[in-house]
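Chemist: after the sequence you'll find the predicted model.
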Amino acid sequence: MERDAAALASFAENGQRFQRQIGDEPAAEGVAAILESLTTTSGALPLVRFGDEWVALNPVVFSEETVPTTLLQLVSEGAAGRARVNLSGEPAIVSGVQLPGRDAAYFEAVLIGEVDDTLNSLGLILFGVGTVTTLVAAAFGLWASRRALTPLADIRAAAESLAAGDLKTRLDPPADADLASLSASFNGMAQSLEDRIDRDARFASEVSHELRSPLMTFSASAEVLNNDRYQMSHRSQTALALLTDDIARFTQLVENLLEISRYDVGTAALQAEPVFFAEFVRHAISYSTRPDIALSVSEDGESLVIVADKRRLAQVIANLIDNADKYGGGNIEVEISSEQDVAFLAVQDHGPGVPAAERLVIFDRFSRGSSGGRRGHNTGTGLGLSLVSEHVRLHTGEVWVEDRLDGTPGARMVVALPIRIDPDDDQ
């Protein structure tokens, strides 16, 4: 450093001056006067050994006792040297040199406490600046990465929304030209997918409508034949029974497809009105395939009033009972209860139940579960529970399947509908 270089140069020059000015046998006072005349750097203290005598400019701080033994040994051997010492609690560097042709040596101590303090302060400043710079760089990098990744996060969120069934999902055009083409491609794909699904939904709706007329003709013709079935042979009666069952099943399938297509094309709408829940369920049971089912109502269930579309709610109840009758077997139990602002309808059977792996897909279209793949007189269309799910969702409710609560084998279908009217105020 510059200060060390200046101190070293001053030490060398002072040593030479002292060599020139000193006599053969100077007195201590003369040596002290020479030391005072030397030009030293700030904080430098001279010390001279002349024979066995030591003369110090400031003996309290720097004297022969403070010179390291190793430095004394080095100088006595005719070499110059430096050593770091501690003078009165302050760090210092002592330089020493043997004066040529004399039994004398010149030493000079430079206090470096101020330098150390400066270096420490500078180190703290550099550390602080480095820390701040690192934090600023990290913050900038985080901001830049988020700014760069935000469009990708938007694309990911849009893709997840599209995969979840929201076909109206679109991306706003980004400012980045490189991402603009990706955004446009995504929007084009989403639009094509929406158009394709809309076309498929309209096709299913139109086909279902077209099938209604011939099915009505088939149904009427089968009814006429049924009126005269006793005049037919046993073989013809069997064929007529099979035909009648399949026409009824096909008719139900077409009606369900028409209902489903209304959801697909977005024309399904609630015709909602206040409904006394327990009374309505009793009425729906009486018109179901199992009118003998007993209804269990909780203490507060008789007064429950909900806002619902009666036609859709009746179809929910009928489909749940029909599903339990076809696949559950045995007794069917229907329960009504409530909790806070939610009304619950549960239909449970004594069948084999629904495996956990099928509970997420049982409400999908044309899903009959592992026990529904056998064709027979009691098989359904595969759309009953799908319609239940759509109707309940339109009522902002939920439907799920679980095991019976009493631990016996069987499935328990639960519908949860919001209670929107206080029964005490509905008069």
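Modeler: Cool, the structure landed.
Chemist: only C-alpha atoms for contact and neighbour calcs from this point on.
Modeler: Noted.
Chemist: what's the longest strand in this protein?
Modeler: Longest strand of the chain, by residue count under DSSP state E: strand 90-99.
Chemist: need the contact partners of it.
Modeler: Residues outside strand 90-99 that contact it (Cα atoms under 8 Å, 6 or more residues apart in numbering): 11, 15, 19, 67, 71-72, 75-76, 78-86, 104-113.
Chemist: and the next helix or strand past it?
Modeler: Where DSSP states H and E defines the elements, the next helix or strand beyond strand 90-99 is strand 104-111.
Chemist: output the contacting helices and strands for that following strand.
Modeler: Applying 3 or more Cα pairs under 8 Å, 6 or more residues apart in numbering; DSSP states H and E, we find strand 104-111 packed against helix 2-21, strand 44-50, strand 90-99.
Chemist: now those as a markdown table including mean neighbour count and distance to His350?
Modeler: Formatted as a markdown table, the helices and strands packed on strand 104-111 follow (neighbours: other Cα atoms under 10 Å; distance: least, Cα to Cα, whole Å):
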| stretch | mean neighbour count | distance to His350 |
| --- | --- | --- |
| helix 2-21 | 16 | 98 |
| strand 44-50 | 23 | 105 |
| strand 90-99 | 21 | 94 |
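Chemist: another structure for you, compare them:
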Amino acid sequence: MLAYGLLALGLSGALALVTFNVVSDYLTEQRISSALVETADNAAALHYGLFDAAPPCRPSRDNPAECTTVPASRPAPDVMALLDQLPSTDSAASLLFFHDRWYSAVGRPVDLPADLVNAAKSGTEVNRRIEVAGQQVLAVGVPLTRSGEAFFEWHPLTGLDKTLRMLKITLVVGALVTALLGLAVGRFASTLALRPLAELTQVAAAVARGRLDARLQAENDPDLGGLARSFNQTAAALEQRVVADARFAGDISHELRTPLMTMMNSMQLIQNHRTELPPAVREPVELLGDDLDRFRRLVIDLLEISRDDGGDQGLRETVRIADLVRAAADATAGRSITDVAEDAADLTMEADKRRLERVIANLVENAEDHAGGCKGVTVQAGGRGVIVYVDDAGPGIPEADRERIFERFGRGGGDGQSRGIGLGLAIVARHVEWHHGLIEVTDRPEGGARFIVELPTKSR
């Protein structure tokens, strides 16, 4: 678009410059030529009145109808009368230097440049653009027959200057309009040319967000058909692979649930009788119990991930956000930790209760088990509708790890310690995105980390 605009501006500017120079030169030459012709004609008429008028005559005695030339001396011509009798032209002033005197009908001799006057007196026809009383005029000098005598006129250039000014404005406006048209044409051309690439970008972004069923509709495009087919085949293969992996993870998780429940029940039975165990056995049993609990949570998380990857659409229903967050957070922490702002108490949204409860539970559980305990959960109106803050008492999360902790099996921690087994926060990010929300982590003002979840409400 910029290239089209600059090209149009360059071409129109060059054309405008050439047009202005040619037209202005032509109009100026025509104005000078007209002024020279008019001044020369007036000078000729004045010359006739001064030098070439016929001598007076008287009637003949023999024939009264005949005129006899009187050789008597001629009276001196009336110069001012001759100047007043000159044909009316567009000149603004007429001046005559005759018999070492200045005669002027209109204008002052002092307004004429001395060199121009001297050139005309010496027998050279001259013209020059000068300024008289703030007005631009063309001064023209024409020599008379006798040396040292000349006739001068100046012609106003106001009309010519106005015409050139209007021409300049018209050409500038035309160049700007042409540049704008070039920008419009460039935008249209670039949009038309890049439309398939824009569609490719949108579809690729959708696939990156997890919409593996997104496909390009440009397979018949003569330019991008091959790329579109290749992309669609790759996306289809990726979708099949992800579904197969999700099905495999789900099958494995389901198969593990039965032996896991047997082991958990057996461990619970052993822990109920741990006082009867020898002291050397109690510590290994406690460690085994902790690992079994981690294994249980891993299996649950794998089932959750495989459910999402398998295309589970969930069930949306209207929920009161504050009540759901309070119930999930307090139940996970085993105590009351939720604070609801007055403006958020009645906010509702279309949500999958299971997914949203899992978001809050995972964040609180992460704070309780790996960040020194949950310092509180706050619900207030703002952002996209409602904002949920989950604060912990841990060392915080470095900025370099704040994106990575939401990846699968991503780990982070300000002191180098692991924050969980890496699936809980990934599930949180997936579920928040499923609700068209946002999640980020920042520093808590009093120390520790603060997870911020923004969710869209039905109305604000």
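Modeler: Okay, I see it. Since the structure is predicted, the reported quantities are computational estimates derived from the model, not experimental observations.
Chemist: care to give me the TM-score?
Modeler: For these two chains in superposition, a TM-score of 0.69 is obtained (TM-score structural alignment, normalised by the length of the first structure); 399 aligned residues with a Cα RMSD of 5.1 Å.
Chemist: do a quick rundown of the helices in the first structure.
Modeler: Taking DSSP state H to define them, one finds helices in the first structure at 2-21, 28-37, 69-76, 113-163, 177-227, 234-264, 277-286, 310-323, 384-394.
Chemist: redo these as JSON lines? Include distance to Gly407 of the first structure.
Modeler: Rendered in JSON lines, the data for the helices of the first structure read as follows (distance: least, Cα to Cα, whole Å):
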{"stretch": "helix 2-21", "distance to Gly407 of the first structure": "91"}
{"stretch": "helix 28-37", "distance to Gly407 of the first structure": "108"}
{"stretch": "helix 69-76", "distance to Gly407 of the first structure": "94"}
{"stretch": "helix 113-163", "distance to Gly407 of the first structure": "37"}
{"stretch": "helix 177-227", "distance to Gly407 of the first structure": "42"}
{"stretch": "helix 234-264", "distance to Gly407 of the first structure": "34"}
{"stretch": "helix 277-286", "distance to Gly407 of the first structure": "25"}
{"stretch": "helix 310-323", "distance to Gly407 of the first structure": "21"}
{"stretch": "helix 384-394", "distance to Gly407 of the first structure": "24"}
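Chemist: Ser370 of the first structure is nearest to which of those?
Modeler: Closest approach to Ser370 of the first structure among those is made by helix 310-323 (13.7 Å; Cα to Cα).
Chemist: pull out the buried positions in the closest one.
Modeler: In terms of neighbour count (16 or more other Cα atoms under 10 Å), helix 310-323 of the first structure has its buried residues at 310, 312-323.
Chemist: what do you get for stretch 264-284 of the second structure?
Modeler: Of the residues in stretch 264-284 of the second structure, those with enough neighbours to count as buried (16+ other Cα under 10 Å) are 264, 267, 270-271, 274, 282.
Chemist: how about Val392 of the first structure, what's its match in the second structure?
Modeler: Residue pairing (TM-score structural alignment): Val392 of the first structure is matched to Val432 of the second structure.
Chemist: how near is the nearest residue to its match once chain neighbours are set aside to Val388 of the second structure?
Modeler: In space, not counting the residues next to it along the chain, Val432 of the second structure is nearest to Leu438; the distance is 6.3 Å by Cα to Cα, 6 or more residues apart in numbering. Note on Leu438 of the second structure: its distance to Val388 of the second structure, by Cα to Cα, to the nearest Å, is 11 Å.
Chemist: so between the two, which is more surrounded?
Modeler: Higher neighbour count among Leu438 of the second structure and Val388: Val388, with 25 against 18, using other Cα atoms under 10 Å.
Chemist: wait, what's in contact with the more buried one?
Modeler: With contacts defined as Cα under 8 Å, 6+ apart, the neighbours of Val388 of the second structure are 377-380, 452-454.
Chemist: from Thr332 of the second structure, how far off is it?
Modeler: Relative to Thr332 of the second structure, Val388 of the second structure is positioned 16 Å away (Cα to Cα).
Chemist: what of Glu286 of the second structure?
Modeler: As it turns out, when the distance is counted by Cα to Cα, Glu286 of the second structure lies 22 Å from Thr332 of the second structure.
Chemist: these two: which has the busier surroundings?
Modeler: Thr332 (18 against 15).
Chemist: what is the neighbour count of the closest residue to Leu46 of the second structure other than its chain neighbours?
Modeler: Leaving aside its chain neighbours, Leu46 of the second structure sits nearest to Leu82 (6.5 Å; criterion: Cα to Cα, 6+ apart). When neighbours are defined as other Cα under 10 Å, Leu82 of the second structure has 16 of them.
Chemist: shouldn't Leu82 of the second structure be in contact with Ala44?
Modeler: No. Under the criterion of Cα atoms under 8 Å, Leu82 of the second structure makes no contact with Ala44, lying 11.7 Å away.
Chemist: okay, buried residues for stretch 402-411 of the second structure please.
Modeler: Neighbour-count burial for stretch 402-411 of the second structure, counted by 16+ other Cα under 10 Å, picks out 402, 404-408, 410-411.
Chemist: tell me the residues of the first structure aligned with that stretch.
Modeler: Counting by TM-score structural alignment, stretch 402-411 of the second structure lines up with residues 359-368 of the first structure.
Chemist: pretty sure Leu383 of the first structure is in contact with Gly369, am I right?
Modeler: No. In this structure, Leu383 of the first structure is not within contact of Gly369 by Cα under 8 Å, at 11.9 Å.
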